[in-house]
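[1] sequence-free structure coming up:
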């Protein structure tokens, strides 16, 4: 009885070994005439390729084969023919991206005269859909880097150490902006990407913009709504400087959550290259500060001719970017436009709420809100072209392009509201004037208004009696002979009077200009 059981077991094992086929038995051959000749699994957007599914042995018959894409929105697979030896499929691409095609063979196998068995084998093939290269592709990343470097050098010449010291002496606005930009906005950007269900590469673009420093356009926007331009410039400088550390850190923290796709992890992001690029972007700002501090006359003379050249390069770069990004407008859907609106609007709200909590004045609230909401999408587009290869670089830049466009559009109503409120609401107009007066008072106090009076007091001959002496000095003043400043109470009173007179003159001049 035992021997019979042993024979049955041995027979079953032999049957499994010799009669059950290998699960990786089919093979996939790619016939690609519409892609790079050196890489068979890459195909240009809008083109086609052919898949041929067969067995390694030419005499082996093949079962029924079906091929289906993993995502379904990147390409269409159609069976063209099948015989006993092979099955052919036509693959038509719809848009750029990475797709995986799964081919499954189903076959009934006659294992012996007494029974038949059904089995299926599966083989997967990755297809990479890219944009057809143009002569602009090698130029574009370097042109973008050159424009950003030159702009940041010019930007640095607008900043002085005095401005930085002035901001650091009153750090509450800077703290509010940094808290919103580098602590609150990245998880908000992650939430937008998850809420709208972007695929991994597109969602990474949203997160990169949310982690990026503030954009230079926020300085212009602050000027248009009567914010505090020096504060905006200083915040842009600090955010650009510290983004070399905070942007990779935030991408490492939140990058692992942007997609449920197991093939994408936070390790897919090349942090070393990213840090190098961000440092290279921040250094020109410091160079501009050094030039304006050490060689002011020469720098101002060069700036007169450099600004038109940089403006021309910027226009050329924007034109090339729009041409290269034409694919994005074909891919944009309502979801992409919605994501482009939600990120800047969320930044405006976060900046405004944080400023209100810290009880900042109205002009600072407007400045911080714009600084947080207007992230530097241009840096992200340039970085993705350096850090990633196609099609990831194209997909990563899809949402930064949308965000840049929608930021401009959602900002226009804010400017219109400011203009209408300034014209028709007297209380808002008074608040704007009071903010200007407060800015002027703080700046004058910081720069030592009344220095002439302090020097006059320090040159006075001081004695112990209270009548003029023969040298024209004043005697009997109850002050320390070594004191070179006027008392704080008198200086504050003088400052307030002088501020009020200057603000009144400024307002009268502005009214005369309008008249």
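    Sure thing, it's come through. Note that the structure is a prediction, hence the values are computed from the model and not measured.

[2] For the rest of this, base every contact and every neighbour count on C-alpha atoms.
    OK.

[3] what's the nearest residue to residue 404 once chain neighbours are set aside in contact with, if anything?
    Closest residue to residue 404 apart from its sequence neighbours, by C-alpha to C-alpha, 6 or more residues apart in numbering: residue 377 at 5.9 Å. The contact partners of residue 377, by C-alpha atoms under 8 Å, 6 or more residues apart in numbering, come to 209, 212, 215, 400, 401, 403, 404.

[4] Return the subset of those lying in helices.
    209, 400, 401, 403, 404 (DSSP state H).

[5] how near is the fourth one to residue 101?
    Between residue 403 and residue 101 the distance, using C-alpha to C-alpha, to the nearest Å, works out to 32 Å.

[6] Those two: which is more packed in?
    More crowded of residue 403 and residue 101, by other C-alpha atoms under 10 Å: residue 403, with 28 against 20.

[7] Setting the sequence-adjacent residues aside, check what's closest to the more buried one.
    Excluding its sequence neighbours, the residue lying closest to residue 403 (C-alpha to C-alpha, 6+ apart) is residue 340, at 4.0 Å.

[8] try residue 273
    residue 387 (6.4 Å).

[9] Let me see the contact set for that neighbour.
    270, 273, 274, 393.

[10] List buried residues within those.
    274, 393 (16 or more other C-alpha atoms under 10 Å).

[11] Same list (the contacts of residue 387) but as JSON lines, adding secondary structure and distance to residue 492.
    Listed next are these as JSON lines, based on DSSP: H, G, I helix; E, B strand; the rest coil; distance: C-alpha to C-alpha, whole Å:
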{"residue": "270", "secondary structure": "coil", "distance to residue 492": "55"}
{"residue": "273", "secondary structure": "helix", "distance to residue 492": "52"}
{"residue": "274", "secondary structure": "helix", "distance to residue 492": "49"}
{"residue": "393", "secondary structure": "helix", "distance to residue 492": "57"}
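
[12] elements contacting whichever helix or strand residue 249 is part of?
    Assigned by DSSP states H and E, residue 249 falls within helix 229-254. Other helices and strands packing on helix 229-254, by 3 or more C-alpha pairs under 8 Å, 6 or more residues apart in numbering; DSSP states H and E, are helix 161-169, helix 172-179, helix 185-196, helix 200-211, helix 217-224, helix 271-294, helix 362-373.

[13] Comparison target, given below:
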């Protein structure tokens, strides 16, 4: 027993010694401790102090883990020669922010034999046995522009007004009638708030997207259904009452479901950034966007004429919203489109999320025997997300660069969401035209056949009448003049 105790003490001593050796061998302190808010396309010096632990030559190498975001432009490698043990040696390096994003710098130490030299700047390799000391966090943001602030505020105002108008156009009686048969709305809820978030999370992990971009895709997938779904439901012969009901329910349910999914899986996207998910801000943003529905319902209850007037303007304000996003929005957020060109996974994710959602939701609804009409509606409601809510939640809840980086995904998604629906509408329209023309041709043939048949019948009738008159005519002759009878056929038979 005593031998075992002595062995345990020796083992613990060895572990502690190794920990002291590894943890205390190198001491590097940085100023600033990390960089948050470095503006893109600008340079910045980072200073550090290295406490020397070896008498022989040592080099410190700084390497960016994502050179697309940050690059080291000066003193990537620094050689320390013949420094006394315990001495503190100051040094520095310079970084350049290339684009919006967040990354880390790897700081490694290499022991250089006395006979090997190393030139500053890293042109001559001095790698023997490198050891990772620490990582240095860097966040690059965009330069603040007045245009972006105006766009964000304008977007929020338009969305709030549209939400009030939606409340004015909602007929609670229709929603109640739909909810009396809750299977279809329940399937829609399942697709909207279970299938979609898991799909968005899976796509972001499959494509190995940057944390900010993945966060944007995930927030889009957790968002409620968009108002455009009602329009496409009509165009594709879906169930409009079910569509309106699902849109209304998803707006209300988003108050709880979006924070739930951010709590469940959102931390995956922000753990590297060492930021916390702002649940309070998310809740306030959602409440500010959903509360206007209640205002619209109250207007409809106490002032139906005003509600009808506002409801009629929904279409035009929706068109203005689309024009606003894709005109002034593009001008104010050109970085989004540049980022799409540099990051092909952004385009791919923007295509995959809505298109795969259409297919999965339609298949699930058909599997549960909802019929083509309702399955089409559920698929449309699932695939079309309210990007305005996603944008506002991201812009008003998260810090930069996460907010700006994540905001790229709602725009990328909305660009590709309607394409399958437009294609389906075109196919349906062409099919209707072909069937209509075929029916017209068939009807024309039927009319022609009937006309021909009527003509032939008329001909036979006329000939029949003529034949009846012929005997009497032939009977009026000198030969049979005296044999005229009232029955021409009898007379004819005598002839």
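    Yep, that arrived. Predicted model, so just to flag it, every value in this text is computed and none were measured.

[14] Got a TM-score for the pair?
    Once superposed, the chains reach a TM-score of 0.70 (TM-score structural alignment, normalised by the length of structure 2), with 398 aligned residues with a C-alpha RMSD of 3.8 Å.

[15] Take the helices and strands packed on helix 229-254 of structure 1 and lay them out in JSON lines including distance to residue 503 of structure 1.
    Putting these into JSON lines (distance: least, C-alpha to C-alpha, whole Å) gives the following:
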{"stretch": "helix 161-169", "distance to residue 503 of structure 1": "21"}
{"stretch": "helix 172-179", "distance to residue 503 of structure 1": "24"}
{"stretch": "helix 185-196", "distance to residue 503 of structure 1": "37"}
{"stretch": "helix 200-211", "distance to residue 503 of structure 1": "39"}
{"stretch": "helix 217-224", "distance to residue 503 of structure 1": "18"}
{"stretch": "helix 271-294", "distance to residue 503 of structure 1": "29"}
{"stretch": "helix 362-373", "distance to residue 503 of structure 1": "16"}
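
[16] and of these, who's closest to residue 134 of structure 1?
    Nearest of these to residue 134 of structure 1, taken as C-alpha to C-alpha: helix 200-211 at 22.4 Å.

[17] what's the average distance of that closest one to structure 2?
    Taken over the aligned residues, the distance from helix 200-211 of structure 1 to structure 2 averages 1.5 Å (mean C-alpha distance after the TM-score superposition for structure 1).

[18] would you say residue 133 of structure 2 is within a strand?
    Yes. According to DSSP: H, G, I helix; E, B strand; the rest coil, residue 133 of structure 2 belongs to a strand.

[19] So what does it match up with in structure 1?
    Superposed on structure 1 with TM-score structural alignment, residue 133 of structure 2 falls opposite residue 122.

[20] again with residue 93 of structure 2
    That one, residue 93 of structure 2, aligns with residue 89 by TM-score structural alignment.

[21] give me the number of residues near residue 225 of structure 2?
    Neighbour tally, residue 225 of structure 2, other C-alpha under 10 Å: 28.

[22] Could you do residue 17 of structure 1 as well?
    11.

[23] separation between the residue nearest to residue 403 of structure 1 and residue 92 of structure 1?
    The separation that residue 340 of structure 1 has from residue 92 of structure 1, given C-alpha to C-alpha, amounts to 30 Å.

[24] If you count surrounding residues, which of those two has more?
    Remark: of residue 340 of structure 1 and residue 92, residue 340 carries more neighbours, 23 against 18, as counted by other C-alpha under 10 Å.

[25] And that one, what's its match in structure 2?
    In structure 2, residue 340 of structure 1 lines up with residue 350, judged by TM-score structural alignment.

[26] where does that match land in three-state SS?
    Residue 350 of structure 2 - assigned by three-state DSSP - is helix.

[27] Report the contact partners of it.
    By C-alpha under 8 Å, 6+ apart, the residues touching residue 350 of structure 2 are 409, 412, 413, 414, 415, 416, 417.

[28] From those residues, pick the one nearest residue 326 of structure 2.
    Distances from residue 326 of structure 2 to those, taken by C-alpha to C-alpha, are shortest for residue 415, at 9.6 Å.

[29] contacting residues around that closest one?
    Counted by C-alpha under 8 Å, 6+ apart, residue 415 of structure 2 has contacts residue 350.

[30] Do you have the helices of the stretch 1-150 of structure 2 handy? List them.
    For the stretch 1-150 of structure 2, the helices defined by DSSP state H, counting those that start in this stretch occupy 2-25, 146-169.

[31] Let me know which of the ones you listed is tucked in deepest.
    helix 146-169 (a mean of 19; mean count of other C-alpha atoms under 10 Å).

[32] got the angle between that helix and helix 240-264?
    Computed with axes from the mean of the first three to the mean of the last three C-alpha atoms, to 10 degrees, the direction of helix 146-169 of structure 2 lies at 130 degrees from that of helix 240-264.

[33] Mean per-residue distance, helix 146-169 of structure 2 versus structure 1.
    Averaged out, helix 146-169 of structure 2 is 1.9 Å away (mean C-alpha distance after the TM-score superposition for structure 1).

[34] what residue of structure 2 matches up with residue 169 of structure 1?
    In structure 2, residue 169 of structure 1 lines up with residue 180, judged by TM-score structural alignment.

[35] Provide a list of residues in contact with the residue nearest the centre of structure 2.
    Residue closest to the average C-alpha location in structure 2 (C-alpha atoms, centre = their mean): residue 413, at 3.5 Å. Counting by C-alpha under 8 Å, 6+ apart, residue 413 of structure 2 makes contact with 347, 349, 350, 351, 353, 354.

[36] could I get those residues as JSON lines with distance to residue 74 of structure 2?
    Output for these, formatted as JSON lines (distance: C-alpha to C-alpha, whole Å):
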{"residue": "347", "distance to residue 74 of structure 2": "34"}
{"residue": "349", "distance to residue 74 of structure 2": "36"}
{"residue": "350", "distance to residue 74 of structure 2": "38"}
{"residue": "351", "distance to residue 74 of structure 2": "40"}
{"residue": "353", "distance to residue 74 of structure 2": "42"}
{"residue": "354", "distance to residue 74 of structure 2": "45"}
